[in-house]
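1. Here is my input; please provide its structure:
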Amino acid sequence: MLEEEHGCWYFALSAGSLDGKRIRIRHGGFMLREEAEAALRYLVANAQADLPKVATVGQWLELWLERSTPRLRYTTVLTYRQHLDRYLLPFVGNIVLCDLTPTRLQAAVDELMWRQDLAGCPLAPSTIQRIRATLRSALSAAVRSELLQSNPAKLLQLPSSPRTRTTVWTPALHERWRQTGERPAVAVWSVEGTAQFLGAVRDHRLYALFHLCALRGLRRGEVLGLQWADLDFHGGELRVERQLQQRAGGGLATCPPKSQAGRRTVALDRRTLQVLRTHQARQQSERLASGEGWVDSGFMFTTVRGAPLKPDHITHLFRQLVLSHDLPPIRLHDLRHCAATLAVNAGVDLKVVQQQIGHESLSTTADIYAAVLPATAHQAAESAAALLHGSVKRARQGGSGGLSPAAKARRGLGRLRRKPHH
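-> Alright, predicted model coming up:
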């Protein structure tokens, strides 16, 4: 139906929705009848596929996530589901899909910026950026399905999100956290803190897993995806070829590393090789104890019966271990930060650290993981001060030797003019 209203043209039609009800679609603001007719023809032409089932942004978001779930990782699906339920559906879900202009979307996102998170704080710029990424991915799929002519999420203006810097837990920060609950967004233990944790869990059956993460910086999925065939005891090397991920249905699946740089060879020190030999012997004992119930999965880190470990289980276990030993809280992923920070402050070249961690960009390694440990920072301050004060001391001890030739001449003339005492 085409009609003129207040000098502008609009069209209206009805379409089916996902719940079987009919929904009225109304779109206006066209200055010419021909423009309204062209938009209506485009809408009707694309109604043969998904449009009778998708009328609003919310309905498309649900259909998009349903179609995407089989090929996505478990954690990605959880993130998308959270973004839809908490933010996108309440703020843009009722907008008619074909009526989603950049202006309307910007207005909705501006309102979203005032939304508070679960802790009662305004949403962080980084959170807004991630929500936009989810919406942009969904609307790009709508463009490919010819439900939209362009993606309005590309034109959104959002607050800049500064890169998160790594903070080292110091005794002062730890005490402040105890008193106020305040903690850095990304925190790592000091050398002493990492050593304290590894010493506390050295008898745990998965000690070798935490040792690898803390010293060599493997990601959670990477360390769980390691197989004994990836380890070269003689050459002292470990190949990262895959990662273990939890699927949306609850099962486990192996997939390639996060990026091409993630597929790498990690050098191992003698201590780490001995830790892995001890772990292998422990696993062999568990295999004998399990008998026919053993699952020959080939993975390096398994349950007591040989089955692969679920990533969520390891995250929960690490959190409980940290809590039980009264250590400053960090995430399992932050052990990766600890490993890179230790390497940088031990004098390892940043390019070598980048390869060890598996980053594609050297700047990422420098910006995120090259935190300066307090002891190193104090050592640098003392060295700079010693250099300066050493120069001052030499100038004083040298007497006139520290003066310029002109100053020496002036001092000599002054002595000649000095009258003798009577």
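2. CA only for contacts and neighbour counts going forward, please
-> OK.
3. Centre-most residue in the protein?
-> residue 333 (8.9 Å; CA atoms, centre = their mean).
4. Can you give me the buried ones in the helix or strand harbouring residue 364?
-> In the assignment (DSSP states H and E), residue 364 maps to helix 362-364. Across helix 362-364, burial judged by 16 or more other CA atoms under 10 Å covers no residue at all.
5. Which helix or which strand is home to residue 15?
-> strand 8-16.
6. The helix or strand that that strand is followed by relative to strand 8-16, how many degrees between them?
-> Next helix or strand after strand 8-16 toward the C-terminus (DSSP H and E): strand 22-30. Relative orientation of strand 22-30 versus strand 8-16 (axes from the mean of the first three to the mean of the last three CA atoms, to 10 degrees): 160 degrees.
7. Strand 22-30: how far from the chain's middle?
-> Its chain's average C-alpha position is 41 Å from that of strand 22-30, according to CA atoms, centre = their mean, to the nearest Å.
8. OK, contacts around residue 150?
-> With contact taken as CA atoms under 8 Å, 6 or more residues apart in numbering, residue 150 is in contact with 140, 143.
9. In a strand, it, correct?
-> No: per DSSP: H, G, I helix; E, B strand; the rest coil, residue 150 lies outside any strand segment and is coil.
10. one more to line up against the first:
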Amino acid sequence: MPRRPKGEGSVRYRKDLRAYEIRITVAGVRKSLYLKGPKTRENDKRADLLRRKLALAYGLTPLEGSPPPLLDWLEAHTEALRTEGRRHNTLYHYTRYIALVQEHLGNPTLDRITPETLEAFFRHLAGRGYSRSVITHVRNFLHGAYERAVRYGRTTHNPVDLAQLPKLPSRETGREITEEELARILEVARGHRLFPAFYLLAALGLRRGEVLGLTWPDVDLEKGEIHIRQALVPNLLTGKVVLGPTKTSGSNRTLPLPQEAVELLRQHREHLREDGLYHPHGLVFPSLNGTPIRPENLRRVWLDILKKAGVPRARLHDLRGTFITRIIRQTGNPKLAAALAGHKSLQTALQHYARVSQEDLKATLRSLKLLPKPEGKE
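-> Okay, the predicted model is just below:
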């Protein structure tokens, strides 16, 4: 194992875990990251490289001469985010962003990056067809990396603050599904074994992963409640679907079930029992093999239902947007809609989901009265 400078963390091999434990202490708080694998000379080097990245990211490595190279810093920043609990899929996207940076910007030191350099980079990404969403995420990643660099004295300023994104069209945000379309969709879906799943997506505005991640302990049919506390999502590194936390901390919630939903789930549970697919701690919506349903397979069923119902193409996620829009329209309370949908940010619910229909505009303008009533008229 290579010698380690004092104060820059430590590495030890844990036989009980069959993993290397990399430990560093930041402001009196110990942070640990584990690297699984057998103890070998190659893994010794990998573990020590990880320790050095963390020491760099947390300002434990003495700054000698110029600031660190950009790619070294971005990799160190990503590993620090891993220790701070950033999710696997988010980290996967960060590695993609680093590859884009390397391809266009190379590996200058942190202080050589200017707002003009970054703006040229963003224009390059736009020219290659990357969406506004992706370019914005790349910018946010770089901004966070430079914020860390400023905080730990690796550079004096954050050039991302002054860099502007090019003008790009906003991504398609989907559409509202009309009441008549929804009735046709549910009528066709009624004949499918996953009808209760589509019902919950429409009636409660759940995310696809939240529905597929439901287990029977999450469903209380006696109280008429459903607990959203996990989601089934694909792991972009392995390609497998896994049960993990919900999208945000505000996504965990308990929702009352409409009585018809209670009846549907009771019937669904009986069908699972008849098919040998029910387990008291199992998934509410398993595949015919008893395994988790992959999100793309649920989407295929959805598109088939739309076709049979004669409904124009819509995203499965549009059921959620439709739910949020109608709650706001019916109650005039966007905060209630955000809470029901599991949005911590009210702004997100309004910006990305709430729709304004032609009927909304007509109803508003019809009720608008600017002129006083003529005298003598009621």
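11. sorry, back to before: aligned partner of the residue nearest to the centre of the first structure in the second structure?
-> Under the alignment by TM-score structural alignment, residue 333 of the first structure pairs with residue 317 in the second structure.
12. Next: residue 178 of the first structure.
-> The alignment leaves residue 178 of the first structure without a partner in the second structure, by TM-score structural alignment.
13. Downstream of the host helix or strand of residue 178 of the first structure, the next helix or strand is which one?
-> Using DSSP H and E, residue 178 of the first structure falls within helix 171-180. Sequence-wise, the next helix or strand downstream of helix 171-180 of the first structure (DSSP H and E) is strand 187-188.
14. which part of the second structure lines up with that next one?
-> Under TM-score structural alignment, the match for strand 187-188 of the first structure in the second structure covers residues 175-176.
15. measure the residue nearest to the centre of the first structure to residue 296 of the first structure for me?
-> 28 Å (CA to CA, to the nearest Å).
16. For stretch 97-104 of the second structure, buried residues please.
-> 97, 98, 101.
17. Mark which of the residues you listed are part of helices, please.
-> 97, 98, 101 (DSSP state H).
18. just curious, which of those is nearest to residue 133 of the second structure?
-> Proximity to residue 133 of the second structure was ranked across these by CA to CA; first place goes to residue 97, at 12.7 Å.
19. Strands of the stretch 151-300 of the second structure, residue ranges please.
-> Applying DSSP state E, counting those that start in this stretch to the stretch 151-300 of the second structure gives strands spanning 219-220, 225-228, 231-234, 241-244, 253-256.
20. still on that earlier bit, now do the strand holding residue 15 of the first structure: which elements does it pack against?
-> strand 2-5, strand 22-30, helix 33-45 (3 or more CA pairs under 8 Å, 6 or more residues apart in numbering; DSSP states H and E).
21. Which positions in the second structure sit opposite it in the alignment?
-> So strand 8-16 of the first structure is aligned with nothing, judged by TM-score structural alignment.
22. Would you mark the buried spots in that strand?
-> Neighbour-count burial for strand 8-16 of the first structure, counted by 16+ other CA under 10 Å, picks out 9, 10, 11, 15.
23. what angle do that strand and helix 33-45 make?
-> Strand 8-16 of the first structure runs at 10 degrees relative to helix 33-45, counting by the same axes, to 10 degrees.
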